[in-house]
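1. missing the sequence, but the structure's below:
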């Protein structure tokens, strides 16, 4: 069975983003259900998978990036607050890795391995 993992890289500072709070939600019809949250470690990763058992469906990761950049005392105010990434899990046997590359003015996300 697959699992869901993530990591966050701070492109502005060229290092992993530590202490970023991440919430995960599962979408069901018109509602979104909170599943759990965690925070990244010094390597920008969580100490355990966000989900160790997957179900097919639509999920959202909420990365609390604005708070992270406020703690970093970046010279300019961050444009971003909470980055929401919505994605679909189709095959529960596969691993899903969703990295976030972020700077105060923008971000990129992709399905990693």
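-> Good, I have the coordinates. Not measured: the values here are computed from a predicted model.

2. hey, let's count contacts and neighbours off CA atoms from now on
-> Noted.

3. So what would you say the end-to-end distance of stretch 70-90 is?
-> For stretch 70-90, the first-to-last residue distance is 36 Å (C-alpha to C-alpha, to the nearest Å).

4. What residues sit buried inside that stretch?
-> If you call a residue buried by 16 or more other C-alpha atoms under 10 Å, then stretch 70-90 has these buried ones: 78, 80, 81, 83, 87, 89.

5. and it, how far from the chain's centre?
-> 9 Å (C-alpha atoms, centre = their mean, to the nearest Å).

6. contacts for that stretch?
-> Contacts to stretch 70-90, defined as C-alpha atoms under 8 Å, 6 or more residues apart in numbering, come from residues 54-67, 69, 96, 104-106, 109.

7. Just the buried residues of those residues.
-> Using 16+ other C-alpha under 10 Å, the buried members of the contacts of stretch 70-90 are 54-55, 58-67, 69, 96, 104.

8. Alongside the first one, take a look at this:
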């Protein structure tokens, strides 16, 4: 089974980004799953990914607005190539005017 999870950290405040909505998209552009990060900024999708390009879309604009903060990036999209029988843990370090990502374990 090929699975995906994410961990989002608010780099500006030095704490997890709890309650951030995230969508997992499939190779044909369809939405496979939607969820929100937990209190630790983590979200695991219980979807068996098929090989191909998938996208994680983070609703950062709504999340920052709910906290009374502005952001340059209202939506952050990460596209990754899934292969068979692996787990993809994709982390996002987020601040109002920048972000970075990496594959964790």
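-> Now that the structure is in, tell me what you want to look at. What you see is a predicted model, and the numbers here were worked out from it, not measured in a lab.

9. Overlay them and tell me the TM-score.
-> TM-score for the superposed chains, counting by TM-score structural alignment, normalised by the length of the second structure: 0.92, backed by 105 aligned residues with a C-alpha RMSD of 1.2 Å.

10. about what we covered before: taking the contacts of stretch 70-90 of the first structure one by one, which sit in helices?
-> 65, 66, 67, 69 (DSSP state H).

11. And the residues you listed, which is closest to residue 28 of the first structure?
-> Distance to residue 28 of the first structure across these (C-alpha to C-alpha) is lowest for residue 65, with 25.4 Å.

12. where do the helices sit along the second structure?
-> Counting by DSSP H, the second structure has helices at residues 60-66.

13. what's the distance between residue 111 of the first structure and residue 15 of the first structure?
-> For residue 111 of the first structure, the distance to residue 15 of the first structure equals 20 Å [C-alpha to C-alpha].

14. Spatially nearest residue to the counterpart of residue 94 of the second structure in the first structure, not counting backbone neighbours?
-> Per TM-score structural alignment, the equivalent position to residue 94 of the second structure in the first structure is residue 102. Excluding the flanking residues, the one nearest residue 102 of the first structure by C-alpha to C-alpha, 6 or more residues apart in numbering is residue 10, at 5.2 Å.

15. if we can go back for a sec, among the buried residues of stretch 70-90 of the first structure, which lie within strands?
-> Judged by DSSP state E, the subset of the buried residues of stretch 70-90 of the first structure located in strands is 83, 87, 89.

16. Quick one: map the last one onto the second structure.
-> Pairing criterion TM-score structural alignment: the partner of residue 89 of the first structure within the second structure is identified as residue 82.

17. Return the distance of that match relative to residue 64 of the second structure.
-> 29 Å.

18. what would the ones in helices among the contacts of stretch 70-90 of the first structure look like in JSON lines with distance to residue 19 of the first structure?
-> Shown next, in JSON lines, are those (distance: C-alpha to C-alpha, whole Å):
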{"residue": "65", "distance to residue 19 of the first structure": "10"}
{"residue": "66", "distance to residue 19 of the first structure": "12"}
{"residue": "67", "distance to residue 19 of the first structure": "10"}
{"residue": "69", "distance to residue 19 of the first structure": "11"}
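
19. From the residues you listed, pick the one nearest residue 36 of the first structure.
-> residue 65 (17.3 Å).

20. From residue 1 of the first structure, how far off is that closest one?
-> According to C-alpha to C-alpha, residue 65 of the first structure stands 30 Å off from residue 1 of the first structure.
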